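Coordinates only, no sequence provided:
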């Protein structure tokens, strides 16, 4: 079972050059992703004079996040695995594919990358506000379920296309598949809770704009969904295989 392969690791491991390089890659990839995704929302607000959300705005947000994540995962894949998301890292941890200490190092890098991206956006746009995630017309429990389901789909896609040792040539399209599922989920959940699926994506804007309303939803939902996806895929589709997981990806 996946739980038997969970590893804590050591503090020394987190300070090794390879781990630090991987963390730096996560920082840069997350910065690229959040700068593109959050920046597209800020540009939309500027062009519409902070007007009401429209279907066109939702589509543009989905495309920006899909394209940005495709690139962010691609450029980090060979160094850190291209997690770009604490929920993906958590899903990898509960599946036994990354140690706790290395995972925590990734979390710090991802949160820092998101925060720096939002600070750069605020500076480079002349002080425009970074948007923060919030619920629209739904309860916190509705939002929690949305985040769980959407993040489950995301992390399940990561496992199927990037982690599964039987992926074969499918691994070459992993970044675009991951980007596509995020874009599709934004079309589903964007109008209700912003469709974060990523605690780092929510944390940076919340910190820079100092807006924490219902913020716990954007941590609990993705971590629950990502953890469930990691356990389900490992338990049902990987753990009964005689093939070993690749050690270079995660």
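On my side now, so go ahead. As the structure is a computational prediction, the values presented were derived from the model and not from experiment. Residues are numbered from 1 along each chain as shown.

make it CA atoms for all contacts and neighbour counts henceforth
Fine.

Break down the chain into its helices, ranges please.
11-14, 17-47, 55-76, 86-94, 100-124, 140-158, 174-193, 199-209, 217-232 (DSSP state H).

Return the most buried member of these.
Most buried of these by mean neighbour count (mean count of other C-alpha atoms under 10 Å) is helix 86-94; its value is a mean of 28.

For it, which outside residues touch it?
Residues outside helix 86-94 that contact it (C-alpha atoms under 8 Å, 6 or more residues apart in numbering) are 2-3, 6-7, 83, 98-100, 103, 106-107, 110, 151, 155, 158, 197-200, 222-223, 225-231, 250.

what's the angle between that helix and helix 100-124?
Between helix 86-94 and helix 100-124, the angle comes out at 170 degrees (axes from the mean of the first three to the mean of the last three C-alpha atoms, to 10 degrees).

ok now helix 86-94, how far from the chain's centre?
10 Å (C-alpha atoms, centre = their mean, to the nearest Å).

Residue 194 contacts residue 135, doesn't it?
Yes - counting by C-alpha atoms under 8 Å, residue 135 is a contact partner of residue 194 at 7.4 Å.

Give me the more crowded residue out of those two.
The neighbour comparison of residue 194 against residue 135 (other C-alpha atoms under 10 Å) goes to residue 194, with 23 against 19.

this is the comparison structure:
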């Protein structure tokens, strides 16, 4: 079953919570600045056309910045950067709902500041928004975002959250960054491969273009929540489990 914890309103005033929320503002700002900035740079250099080189450059930029920002914030806030990650971890009981709300607000603020600053620094260039590609309807877009975000959260749980993980200390954020980049290559030409409502929110606000925007909340939040529920209830080994010899020997 889900392990959702409500938390207490006094949590918002605790110093560690305040630091964590501020960290989410900063981390999400830096993530979105590099991610959206790379999309704007790729669009400018390719003449506004969609090319495999531009898609690859955007995927690589997101891979790098996600890995670095998660690693930078892991010891402060957990380095969520993403409402879908926050909700997915809340479903597993790893963060209270009170703190989750604060994190999500912080992530949206960080994303908005990043995109507004990018618009100013680039001389008014439009921030590229996530919209569904021609031939992709809303249901297909939502399903694509569910699958991509499930992949992201499953990786977060398996390589960072799970105490039984076999991944060494700093490798988890790198692997999460890699799956983000791979998902952009797979889903970018269809749904935009957001996986992150905050990542979609900032550009939509700066461009004031809300076309299909709801898709990038519904899909990722369902995918993240589903991944948290499935991992916690199917793949998490109870603490009372004594590993069999084969568990430590590998294949």
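Now that the structure is in, tell me what you want to look at. What you see is a predicted model, and the numbers here were worked out from it, not measured in a lab.

Starting from residue 139 of structure 2, give me the distance back to the aligned partner of residue 82 of structure 1 in structure 2.
Matched to structure 2 by TM-score structural alignment, residue 82 of structure 1 sits across from residue 79. Residue 79 of structure 2 sits 30 Å away from residue 139 of structure 2, going by C-alpha to C-alpha, to the nearest Å.

And residue 77 of structure 2, by the same measure?
From residue 77 of structure 2 to residue 139 of structure 2 the distance is 33 Å (C-alpha to C-alpha).

circling back to that earlier point, can you lay out the helices of structure 1 as CSV showing distance to residue 131 of structure 1?
Formatted as CSV, the helices of structure 1 follow (distance: least, C-alpha to C-alpha, whole Å):
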stretch, distance to residue 131 of structure 1
helix 11-14, 33
helix 17-47, 7
helix 55-76, 12
helix 86-94, 20
helix 100-124, 9
helix 140-158, 18
helix 174-193, 12
helix 199-209, 6
helix 217-232, 14
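
out of those, which comes closest to residue 239 of structure 1?
Closest of those to residue 239 of structure 1 is helix 217-232, at 9.8 Å (criterion: C-alpha to C-alpha).

what range in structure 2 does the closest one sit on?
Against structure 2, helix 217-232 of structure 1 falls on residues 215-230 (TM-score structural alignment).

hmm, who's touching that stretch?
1-2, 83-85, 87-92, 130, 138, 141-154, 157, 194-197, 200.

Tell me which residues touch the residue nearest the centre of structure 1, please.
Closest residue to the average C-alpha location of structure 1: residue 85 at 2.9 Å, with C-alpha atoms, centre = their mean. By C-alpha under 8 Å, 6+ apart, the residues touching residue 85 of structure 1 are 30, 107, 110, 198, 199, 200, 201.

which of the residues you listed show up in structure 2 as well?
For these, the contacts that persist in structure 2 are 30, 107, 110, 198, 199, 200, 201, with contact defined as both residues aligned by TM-score structural alignment, their matches' C-alpha atoms under 8 Å.

With distance to residue 180 of structure 1 as extra columns, can I get these in CSV?
CSV is the format used below for those (distance: C-alpha to C-alpha, whole Å):
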residue, distance to residue 180 of structure 1
30, 17
107, 23
110, 21
198, 15
199, 19
200, 19
201, 17
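
Return the member of those nearest to residue 39 of structure 1.
The shortest approach to residue 39 of structure 1 among those belongs to residue 201, at 11.9 Å (C-alpha to C-alpha).

how much space between that closest one and residue 147 of structure 1?
Residue 201 of structure 1 is 13 Å from residue 147 of structure 1, by C-alpha to C-alpha.

swap in residue 167 of structure 1?
If you go by C-alpha to C-alpha, the gap between residue 167 of structure 1 and residue 147 of structure 1 works out to 26 Å.

Next: residue 59 of structure 1.
With C-alpha to C-alpha as the criterion, residue 59 of structure 1 and residue 147 of structure 1 are 19 Å apart.

before we move on, what about residue 243 of structure 1?
Residue 243 of structure 1 is 32 Å from residue 147 of structure 1, where distance means C-alpha to C-alpha.

same thing with residue 61 of structure 1?
Using C-alpha to C-alpha, we find residue 61 of structure 1 at a distance of 17 Å from residue 147 of structure 1.

Kindly report the same for residue 164 of structure 1.
For residue 164 of structure 1, the distance to residue 147 of structure 1 equals 24 Å [C-alpha to C-alpha].

which ones are touching the counterpart of residue 45 of structure 1 in structure 2?
In structure 2, the residue matched to residue 45 of structure 1 (TM-score structural alignment) is residue 43. When contacts are counted by C-alpha under 8 Å, 6+ apart, residue 43 of structure 2 touches 49, 50, 54.

I'd assumed residue 80 was in contact with residue 70 of structure 2.
Yes - if you go by C-alpha under 8 Å, residue 70 of structure 2 and residue 80 touch, sitting 6.8 Å apart.

counterpart of residue 99 of structure 1 in structure 2?
Aligning on TM-score structural alignment places residue 99 of structure 1 opposite residue 96 in structure 2.

What's residue 174 of structure 2 aligned with over in structure 1?
Using TM-score structural alignment, residue 174 of structure 2 pairs with residue 176 in structure 1.

give the contact list for that match.
Counting by C-alpha under 8 Å, 6+ apart, residue 176 of structure 1 touches 66, 70.

Done for today, thanks.
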